[in-house]
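>>> Sequence isn't available, so here's the structure alone:
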């Protein structure tokens, strides 16, 4: 049972890292290169779509890591899992406090109603997102190390 929990947690967190990495380094570059207002519209749609899924994914990842830490408390590597779970909690806090407020505004923007500082707000979101991706990579690395 513990082995299955370890693998499931690692895969779930790993895929989340891949999605968030892709948003940061692939999708946002594609949106920036689109003509006229297409990039802003694409970001708004992505914010709506991923904004609906990511809370479950983030909280689920924390729950899985916590379950792994508890179930494997007498096994080697548990300290790494506990630290990884702490980093995942940090990403949830960063999301709720820093990224979600910007995302909630930007997902409703159209070329007609977006604020004048919309690009600055998107740049702020991207800077925090880069930090969140780095923290997620750290958590994933710890989980993989604990699994090995």
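Looks like it arrived, so ask away. It should be emphasised that the depicted structure is a prediction, and the values quoted were computed from it without experimental measurement.
>>> Could you use CA atoms for every contact and neighbour count after this?
OK.
>>> gap between the closest residue in space to residue 7 that isn't next to it in sequence and residue 6?
What sits nearest to residue 7 in space, not counting adjacent residues and going by C-alpha to C-alpha, 6 or more residues apart in numbering, is residue 147, at 7.7 Å. Residue 147 sits 7 Å away from residue 6, taking C-alpha to C-alpha, to the nearest Å as the criterion.
>>> and the two? which has more neighbours close in?
The residue with more neighbours, out of residue 147 and residue 6, is residue 6; 22 against 16, by other C-alpha atoms under 10 Å.
>>> Give me the most central residue, the chain.
The centre of the chain sits closest to residue 20, judged by C-alpha atoms, centre = their mean, with a distance of 5.1 Å.
>>> That one against residue 133, yeah?
Yes - applying C-alpha atoms under 8 Å as the test, residue 20 and residue 133 come out as touching, 6.3 Å apart.
>>> Please list all residues in contact with the residue nearest to residue 7.
For residue 147, the contact set (C-alpha atoms under 8 Å, 6 or more residues apart in numbering) comprises 6-7, 77.
>>> now do 10 Å
Applying C-alpha atoms under 10 Å, 6 or more residues apart in numbering to residue 147 gives the contacts 3, 6-7, 10, 76-78, 80-81, 141.
>>> try it against this one:
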């Protein structure tokens, strides 16, 4: 049972890292390069789509890591799993405190109702997101290291 939990946890966190890395370093750069309001509309739509999915993914990955830490407490690598769970907690707190408020505003923006500082808010979201990506990459690394 522990092996199955480990696989599900590592796959879940790994896929989350892949999606968030892609958003940070590929998707947002593509959206910034689009002409006119296409990038703004793309970010708003992406914010609605991912904003609906990612809370479950982040919390689910945290729960899986927590269960792994409890069930595998007496096994090799338990401290690494606890560290990973701690980093996932940091990522959730960052999301709620820093990223979600910006995303909740941005996902409603259109060419007609965007604020004057919409690009600065988007850039701030991107900077916070880069840090969050680093945090979840570190959590994923600890989970993988716990397996070996």
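Cool, the structure landed. The structure presented is a predicted model; accordingly, all values stated were derived computationally and were not measured.
>>> Give me the mean distance between the lengthiest helix in structure 1 and structure 2.
In terms of residue count, the longest helix belonging to structure 1 (DSSP state H) is helix 38-71. Here the mean offset of helix 38-71 of structure 1 against structure 2 after fitting is 0.2 Å, by mean C-alpha distance after the TM-score superposition for structure 1.
>>> chain center to that helix, what's the gap?
6 Å (C-alpha atoms, centre = their mean, to the nearest Å).
>>> Stretch 26-35 of structure 1 too?
A distance of 19 Å separates the centroid of the chain from that of stretch 26-35 of structure 1, by C-alpha atoms, centre = their mean.
>>> Do a quick rundown of the helices in structure 2.
Under DSSP H, structure 2 gives helices at 2-22, 28-33, 38-71, 78-94, 100-106, 118-147.
>>> With distance to residue 112 of structure 2 added, can I get the ones you listed in a markdown table?
Shown next, in a markdown table, are the helices of structure 2 (distance: least, C-alpha to C-alpha, whole Å):
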| stretch | distance to residue 112 of structure 2 |
| --- | --- |
| helix 2-22 | 29 |
| helix 28-33 | 18 |
| helix 38-71 | 11 |
| helix 78-94 | 30 |
| helix 100-106 | 13 |
| helix 118-147 | 12 |
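>>> give me every residue that touches residue 64 of structure 1.
Residue 64 of structure 1 neighbours (C-alpha under 10 Å, 6+ apart): 5-6, 8-10, 12-13, 58, 70, 85.
>>> one more time with 8 Å
For residue 64 of structure 1, the contacting residues are 5, 9, by C-alpha under 8 Å, 6+ apart.
>>> ok, it to residue 80 of structure 1 distance?
Here residue 64 of structure 1 is placed at a distance of 14 Å from residue 80 of structure 1 (C-alpha to C-alpha).
>>> And for residue 117 of structure 1?
With distances taken as C-alpha to C-alpha, residue 117 of structure 1 is found 41 Å from residue 80 of structure 1.
>>> same check, this time on residue 129 of structure 1
According to C-alpha to C-alpha, residue 129 of structure 1 and residue 80 of structure 1 sit 23 Å apart.
>>> which of the contacts of residue 147 of structure 1 has the most neighbours?
That'd be residue 81 among the contacts of residue 147 of structure 1, by other C-alpha under 10 Å, with 28 neighbours.
>>> can you tell me which residues contact it?
So residue 81 of structure 1 contacts 65-66, 68-69, 142-143, 146 (C-alpha under 8 Å, 6+ apart).
>>> again, only using 10 Å
Residue 81 of structure 1 makes contacts with 6, 65-70, 72-73, 87, 139-140, 142-147, as judged by C-alpha under 10 Å, 6+ apart.
>>> for residue 133 of structure 1, same thing?
16-24, 91, 139.
>>> Same check on residue 140 of structure 2?
Contacts of residue 140 of structure 2 by C-alpha under 10 Å, 6+ apart are 9-17, 81, 84-85, 87-88, 134, 146.
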